[in-house]
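J.: Any chance you can model this:
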Amino acid sequence: MSRHAVVLGAGMVGVSIAWHLQQRGRQVTLVDRRQPGQETSFGNAGIIQRESVRPYPFPRDIKTILSVLPNRRVDIRYRPRGMWNAVSPLLSYWHHSSSRRYQQIVPEYASLIQLCLKTHGPMIEAAGAEHLVRREGWLEIYRTPEKLAKRVKEAEEVRDLYDVQFEVLDRQALLGKEPDLSDDIIGAIHWLDPWTVADPGALVAAYAASFVAQGGRIVQSDIQSVTQNEAHWQVTTADETISAEDVVLALGPWAGDWLKGLGYRFPTFVKRGYHMHYSTQAPSRLHNWLMDAEVGYLLAPMNAGVRLTTGAELDRLESPADEHQLDAAEKVARRIFPLGERREQTAWKGARPCLPDMKPVIGPAPHHDGLWLAFGHGHQGFTLGPATGYLLADMMDGKTPEIEMAPFRAERF
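T.: Sure, this is the predicted structure:
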């Protein structure tokens, strides 16, 4: 009989792992307190970011750090208590963002990103989810020629190193794609490789439905305990106890706390984020995903309306929402595009699960046979879920993965 695996967490990462294991002939149970794709995977910007071969480093220059201190920026906000609670991992994050360490991290991180389209593609096809996906890239817009020119130079570097394709758009070419942008925007980089998704939560749900159609099982219930008993694991939920040879922990921002109960101390922290949907002022229409790169928010033409997603908020995972960052982003966004009314009463709030070296943990737990880990994907869990599932399934089958996995092993902490 095939080995039974229980995957904990039904976000993009957990669903993708379950899907790949089911493809390999495993008996798989997927467990989460909510339906698939309803936590962090629900609220992102909906971009499968093939161009994002460089992770987001901690600011190191004094000018940027001083600009953050007043706590009014759109791209990053913080709360002192949240910063204090995460002071150790944040200091480590700052250390890993040094030029020397960052140059070592980028090719390791890029090896994952380069698999994203290859691994999303078969899942999209199997799930019949083509209607949710556009393969037209997205636009990174700029106000100042100097900053656009600097970014073009960076784009040329990643094009040469990692086969990332782009076009530079002047004002006239940009207006051909987005005629309703204000005169403040003078040009853009059109990233050509990425795919965009009109409903990120629906794509995760479609992947989960494909998993079930292959014979997988989903249990929607609170996880109460995870224990090891000789050669088996016992996952106890509010409704039942599930026994399996393997357990995969893919609990996103909650992974660090859960692993403490098994004796592990990972330096996890979160970058929280918000989104809100808007109508547009007729007859205006948003045609493309737009990142206002000099300010730090993104507008996306989702099925639910134009979604505005914020940058990072450094705070505790479960702290109450603070919509000041969203309000500030909205104020700027209205100056460049004719947004209409808000479509929800309150903003959606989620948290990106982060580790100080900007790379996820993917692989076996160091001290427990049959326990596998997949968390810490930061800003790119939506992009990297299928690649993570593909690679981890190889590892669990005793096969050699397509890329070197040592940089992602848990032992590095």
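J.: Please make it C-alpha for all contacts and neighbour counts, starting now.
T.: Will do.
J.: show me what contacts residue 284?
T.: Residue 284 is in contact with 180, 338, counting by Cα atoms under 8 Å, 6 or more residues apart in numbering.
J.: and what of residue 313?
T.: Applying Cα under 8 Å, 6+ apart, one finds that residue 313 lies in contact with 76-79, 271-273.
J.: Residue 203 too?
T.: Contact analysis of residue 203 by Cα under 8 Å, 6+ apart lists 37, 129, 132, 197.
J.: let's see this one next to it:
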Amino acid sequence: MTKQARQTTPFDVMVLGAGMVGVSTAIHLHRLGLDVALVDWKHPGGEASFGNAGIVQRNGFTPHAVPTNPQQLLGIFLKQSSAVSYDLATLVRLFPWLRRYHLASSGSSVEHYAKTVAPLRALVVQEHLDLARSTIADRFYRMGGWLHVYRSTGSFKESEIERYYARVFGVDYKELASGDVNKLEPGLKLPDLNAVHWTESCSVSNPGAVVDAFWRGYVQEGGAYFRGDARKLQNQRGSWSLECERGSITARNAVIALGSWSMDVLSKLGETYPLAVKRGYHMHFQPQAGVSLSRPVVDVENGFAMTPTDKGIRLTTGVELAERDAPPNPNVIKLARRRAEELFPLGRALQDEPWLGSRPCLPDSLPIVGASPKNKGLWFNFGHAHDGFTFGPVTGRILAELISNRTPVVDPSGFSPTRFAV
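T.: Have a look, this model is predicted:
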């Protein structure tokens, strides 16, 4: 190691975590004139930002609710559900959290969630496209929306609340009967499907490549990047410091954008937030010649999504309630594949083993974006649950504007860490 590499380099802000959320935050901070160091222990976009379904959701005004239908619950209990699977010990540990989650995703709480996320939803597509065009990532983006399919009339009727809020907030969609579904996506096999085409959303053909392109654009614009372990973050004399591979860095401000690993750092700093993990898997498949999808398709009842990507059809699973670092459960992807094959001929698997990642989720399904109430100069941008890829560019902009003392593009009060103050 050279003498220069061992020197301590000062910055205005260090951003810990280089997923979609962290990279977007670093870009916005740098473009606002701050000297920024982006830090991660691996290549940017290697975790949940890599493994998601690649959808930028203009819709999504209701949180993912805890199943209450007796038939659904029986399927989950018997481990025959592809929407929700569980490890019993983890389920028991998470029971108090799940109770809070259930209360926050039902009844009058749904309206609060809808009103809070609506300003974010209004901006997500444009914020993505703005970053994509400036970092040459726009080649991965495609318009055309995504498709929610329902195998039963009952589940379609249950989803009316999502369409209600879409109408309230002016989001376009189209309800499709079974014949119209196959006109839009001829590759789908089941003849009797109801569906909703969310036309204002967009998707990408390679989520990991998008984050990589954003990061490369940030570096080309002069942003600094370091390999380092965020768990070594220290607060010394009002400044944050971290030992990285190429030497130490210091900054007056530190941003925690570590997703499911955020509490690994925050718990050591006396910060307490009810962050839980929902695990998910994906695999890629090569469909038969002449059969494909033109947009992401979600089987709402069975919890999986199928997305056309540069590497074939990506099958992403529902929720697994298990410890973040526990070994993979091969039955999750097997069950999702079996359900998906009823809907679409996936064809040959292109991976020997599924990818596994973790979604960081708070009980109200909203992210934490703002300043720590306990540690001066510490800022948060984590807990995006199923929406990290979608919300990353806009919450990154909001936090950058807060740190630089500008008026945020969206009122951030609904995402304040103080809502969990005890």
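J.: on that earlier part again, pull out the buried members of the contacts of residue 313 of the first structure.
T.: Among the contacts of residue 313 of the first structure, those classed as buried by 16 or more other Cα atoms under 10 Å are 76-78, 271-273.
J.: any idea which of the contacts of residue 203 of the first structure is closest to residue 354 of the first structure?
T.: Checking those against residue 354 of the first structure by Cα to Cα gives residue 37 as the nearest, at 18.5 Å.
J.: just checking, the closest one touches residue 202?
T.: Yes - the pair residue 37 of the first structure / residue 202 is scored as a contact, 7.2 Å apart, by Cα atoms under 8 Å.
J.: Which one's more surrounded, these two?
T.: Each of residue 37 of the first structure and residue 202 has its neighbours counted (other Cα atoms under 10 Å); residue 37 has more, 27 against 18.
J.: how close does that one get to residue 28 of the first structure?
T.: According to Cα to Cα, to the nearest Å, residue 37 of the first structure and residue 28 of the first structure sit 18 Å apart.
J.: which pair in the contacts of residue 313 of the first structure spans the largest distance?
T.: Pairwise distances across those (Cα to Cα) peak at 13.3 Å, for the pair 79 and 273.
J.: So what does residue 307 of the first structure match up with in the second structure?
T.: By TM-score structural alignment, residue 307 of the first structure lines up with residue 314 in the second structure.
J.: ok, now which ones touch its match?
T.: By Cα under 8 Å, 6+ apart, the contact list for residue 314 of the second structure reads 53, 282-285, 305-308.
J.: just the buried members of those?
T.: For the contacts of residue 314 of the second structure, a neighbour count by 16+ other Cα under 10 Å gives the buried set as 53, 282-285, 305-308.
J.: Of those, which is the nearest to residue 15 of the second structure?
T.: Relative to residue 15 of the second structure, the closest of those is residue 53; by Cα to Cα it sits at 24.9 Å.
J.: so what's the equivalent of that closest one over in the first structure up against?
T.: Matched by TM-score structural alignment, residue 53 of the second structure corresponds to residue 45 in the first structure. Going by Cα under 8 Å, 6+ apart, residue 45 of the first structure touches 200, 298-300, 307, 309.
J.: Quick check: the gap between residue 45 of the first structure and residue 60 of the first structure.
T.: Going from residue 45 of the first structure to residue 60 of the first structure by Cα to Cα gives 26 Å.
J.: Find the nearest non-adjacent residue to the residue mapped onto residue 390 of the first structure from the second structure, please.
T.: Using TM-score structural alignment, the equivalent of residue 390 of the first structure in the second structure is residue 397. Closest residue to residue 397 of the second structure apart from its sequence neighbours, by Cα to Cα, 6 or more residues apart in numbering: residue 28 at 5.5 Å.
J.: I'd guessed the one you found sits against residue 402; true?
T.: No - here residue 28 of the second structure does not reach residue 402: they are 11.0 Å apart, not a contact under Cα under 8 Å.
J.: Between the two, point out the one with more neighbours.
T.: More crowded of residue 28 of the second structure and residue 402, by other Cα under 10 Å: residue 28, with 23 against 19.
J.: Looking at the first structure, name the residue matched to that one.
T.: Aligning on TM-score structural alignment places residue 28 of the second structure opposite residue 20 in the first structure.
J.: Could you grab the helix/strand/coil label for that match?
T.: Using DSSP: H, G, I helix; E, B strand; the rest coil, the structure places residue 20 of the first structure in helix.
J.: what's near enough to touch it?
T.: Shown in contact with residue 20 of the first structure (Cα under 8 Å, 6+ apart): 389-390, 393.
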